[in-house]
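Everything below, folded, please.
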Amino acid sequence: MKDLLCDISAFRYWRLPPQVRALCPPLPRPEEDRQRYDLARNPTAAVALGFPLYTLVRTRNKRTCPASIRQRLFLGELPRESVLETEHGFLVTSPLLTTFIMSRHLTDLQLLLVLAEMCGLFAVCALPAALEAELSRAIDSGAISTTFGWVCCPSEDGIASNLWRRDALVLGGDLDRFCSDVCGMRCGNRFMAVSQLVPLGAASPFEVEAYLLLGLPRALGGEGFCGIELNVEVMLNTSARAIVEKSRVYIDLLLSSPDGRRQVAIECQGKASHGRAGDGLRDADRMTALQAMGYDVLLLTHRQISDEDRFRAIVKAICRMLDAEYRDKSSDEQRAETLLRSELFVDWTKLGVIDGKMPARHKMARSWTAAVLSE
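This is a model prediction of the structure:
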């Protein structure tokens, strides 16, 4: 019987680039390692996934308490296609079931961030130094291929970062089907409420943070801009193509006026937090090309969104570009924004980590989405 990894262990697995997984030896089978001595020395468990490992059990009499294992009990029928085989001697919960199980110890916003990564075009993976060195040696020697579909994004100084570019693990239709499967389960309604707010197709944590600050309803701390599109492909006309010498560019965030006549293209600047060197609107030529096609273009930095006063000035500028009226926030909306900001700017490498008891303010934050969306 193979272990079924879930919770934070499965989340770490889904964050591991395939290049790294190719270096990992299989876990020992539980029936051949009853005391888990071999597991404690296994580099996949000890280095790549980290202890304790979280496993899923289906009945109460299957629960055991080895030091290296923590178990999650899941009673009832599992959602469709929610358990997957790996090449490493264990089973793993699907990205969505992984997130659903994690939701028991996450605040609503933390759950939203995890879902945004699963549904996004990126993964955040901080490799231990030993594993990173082993990966470099394997690639340099040709022992493993670099064409796994995951690309490590360079930081501003040109070295590898913790940000990886990949295809989305979860598509919008997958999320809708999963929500219909869990709607009657414990935490199911809360999961569904949070899933309605998930940005699909974000390319970096920066894009997720900017999207939520701009797009969440004001009652949840955002600015309430509707219909924000992420990573929009724009085919350039002849004159714009002559400016940029490309046939297409990508807009990080595209905001439109209610009547659709005005559009603002926002570019998230900063390779360290954005990680898409060569894409988007990286220079004046790209900006000029889009402006020639009728777009207003706004460059956005992480410093601007993390500072409340700077961000408010940006929001007012967007309203002017969209020919929309800016309304000052009420006291309740200001408190909601303060709560949002207190949890939004996190170390993404530690997202979902179980670190003891949840602070009181996090307990208060657990119900903000479900409460507002049910009104």
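
Every contact and neighbour count from this point should use C-alpha atoms.
Will do.

does Phe122 really touch Arg166, like I thought?
Yes - Phe122 is in contact with Arg166 according to CA atoms under 8 Å; the separation is 5.4 Å.

Looking at the two, which is more packed in?
Phe122 (28 against 17; other CA atoms under 10 Å).

Next, the contact list for that one, please.
By CA atoms under 8 Å, 6 or more residues apart in numbering, the residues touching Phe122 are Leu163, Trp164, Arg165, Arg166, Asp167, Ala168, Ala202, Ala203, Ser204.

Check those and tell me the two furthest apart.
The two members of the contacts of Phe122 with the most space between them (CA to CA) are Leu163 and Ala168, at 14.0 Å.

Between those two, point out the one with more neighbours.
Neighbours were counted for Leu163 and for Ala168 using other CA under 10 Å; Leu163 has more, 27 against 19.

Let me know the secondary structure of that one.
What DSSP: H, G, I helix; E, B strand; the rest coil gives for Leu163 is strand.

Would you quantify the distance from the closest residue to it other than its chain neighbours to Glu32?
Of all residues not flanking Leu163 in the chain, Val124 sits nearest, at 4.8 Å (CA to CA, 6 or more residues apart in numbering). To Glu32, Val124 is 34 Å away according to CA to CA, to the nearest Å.

please give me the structure for this one as well, since I'd like to look at both together:
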Amino acid sequence: MPKLDRVTYSHITALQIHRFMQRNLATTLASPSRTRSAPQTSVSTHDAATVLANALRDHAIGSREFRNASEALEFLSLEGVCAPLHFVTSSQGQCRRKGDIEAHLLSTQVSSDSFFELARDCLVCSPELAFVQCADRRTDFTWLLELGYELCGTYQTARTGLTTQYEVQALTSTQRIRDFLKRNPSLRGSRLARRALLYMSDGSASPRETALALLLGLPRHLGGYGLEIPLMNRPVKLNEQAASIAQRASLRCDLCWPKSKVDVEYQSDFAHQGEFARIRDSRRANALATMQWTTIGVTSEEMNSMAACDAIAEAVRKATQKQRRANPADFERKHRELRWKLELPC
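A predicted model of the protein is given here:
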């Protein structure tokens, strides 16, 4: 474990930094050897915000100077790296909040790949470590799952410190989180993080796709329909006949159960409006049908309706040939609670 005698940003702040760097650099912190190092300085926790701001300045924003930590925090907030700033330390004496800087004690041995060097005197926790830290600090399991889908998906929301954006690079993957947990089994939060991995999938392209995957895939005792977590946005290679219909060699399925050849498409208002979208959707459905795939479309309005979601879940159950099972006695309460946490009408 590296000695934590430098400012080491953690938790949500680490995810915000990774997104910031991803947006402003040609390469991300996944290649730490390619980042520039700031001049070596002596860093105190009181100056943590200024150190971070100056490190980001050195990487991305020219010759910006900050007179104090408050000015740096104001800039970081405008850039999407919001206060409070979370950092970890190996010193018990530093574990107290100082204004907009919140410290967390990390005394457990962790693997050396848990950190990236942002500057010579400034480290940042990896997305995998930050996810485990969130599992330790957050008791809301649904929130943790949504965070995991976002980290392993191609969109971002305010959970990682920025406004919602699409078609961004994933910060990590379920396999990388799984491997990290194997190397660091005794970290606080690792038990809940391992449990979350059971219900996570790579490749979600939007918060609504994530909500649909959790709603359909989570087991009944967690309020879902118990249809198993689908693969998300995985390419399906088309045969010659299907390719001639779709006019492409492969198609991506929003949510799919490949063994059962079932594709559930979230038809967002943005991506599925107009004549071009109607023709494209028809071609993809017909192409998959020639390969004995079942395509089920789900609109935003249907997701907002409990009755419609019940009918869609039943259609998916039949298409995947899942056995119908009795719901737990408290299913309705947990189902409504899940919908509420996913910001769906209940």
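
Could you get me the TM-score between them?
Between these two chains, after superposing, the TM-score reads 0.76 (TM-score structural alignment, normalised by the length of the second structure); 306 aligned residues with a CA RMSD of 3.5 Å.

picking up where we left off before, now, which of the contacts of Phe122 of the first structure sits nearest Thr238 of the first structure?
Ala203 (27.9 Å).

tell me the contacts of that closest one?
Residues near Ala203 of the first structure by CA under 8 Å, 6+ apart: Gly120, Leu121, Phe122, Arg165, Asn231, His274, Arg276.

now the one helix or strand Trp340 of the second structure maps to: which residue numbers in the first structure?
Of the helices and strands defined by DSSP states H and E, Trp340 of the second structure is found in helix 331-341. Mapping helix 331-341 of the second structure onto the first structure (TM-score structural alignment) gives residues 333-343.

Identify each buried residue in that stretch, please.
For stretch 333-343 of the first structure, a neighbour-count test (16 or more other CA atoms under 10 Å) marks Glu333, Gln334, Ala336, Glu337, Leu339, Leu340, Arg341 as buried.

what's the average per-residue distance for that stretch once overlaid on the second structure?
Superposing on the second structure and averaging over aligned pairs (mean CA distance after the TM-score superposition for the first structure), stretch 333-343 of the first structure comes out at 1.9 Å.

quick one: that stretch to chain centroid distance?
In terms of CA atoms, centre = their mean, to the nearest Å, the centre of stretch 333-343 of the first structure is found 20 Å from the chain centre.

Also stretch 7-18 of the second structure?
Relative to its parent chain, stretch 7-18 of the second structure has a centroid offset of 15 Å by CA atoms, centre = their mean.

Same question for stretch 103-110 of the second structure.
23 Å.

In the first structure, what stretch matches it?
Mapped onto the first structure using TM-score structural alignment, stretch 103-110 of the second structure covers residues 71-78.

what separates the residue most central in space within the first structure from Val170 of the first structure, distance-wise?
Residue closest to the mean C-alpha point of the first structure, counted by CA atoms, centre = their mean, is Glu117 at 1.6 Å. Distance of Glu117 of the first structure to Val170 of the first structure, given as CA to CA: 9 Å.

Nearest spatial neighbour of Ala243 of the second structure, chain-adjacent residues omitted?
Nearest to Ala243 of the second structure is Ala249, by CA to CA, 6+ apart, at 5.2 Å.

isn't the one you found right up against Arg284?
No - the pair Ala249 of the second structure / Arg284 is not scored as a contact, 11.2 Å apart, by CA under 8 Å.

between these two, who's got more neighbours?
Ranked by neighbour count (other CA under 10 Å), Ala249 of the second structure and Arg284 place Arg284 first, with 21 against 15.

what sits against that one?
Ile245, Ala246, Leu251.

What lines up with Val168 of the second structure in the first structure?
Match for Val168 of the second structure (TM-score structural alignment): Arg166.
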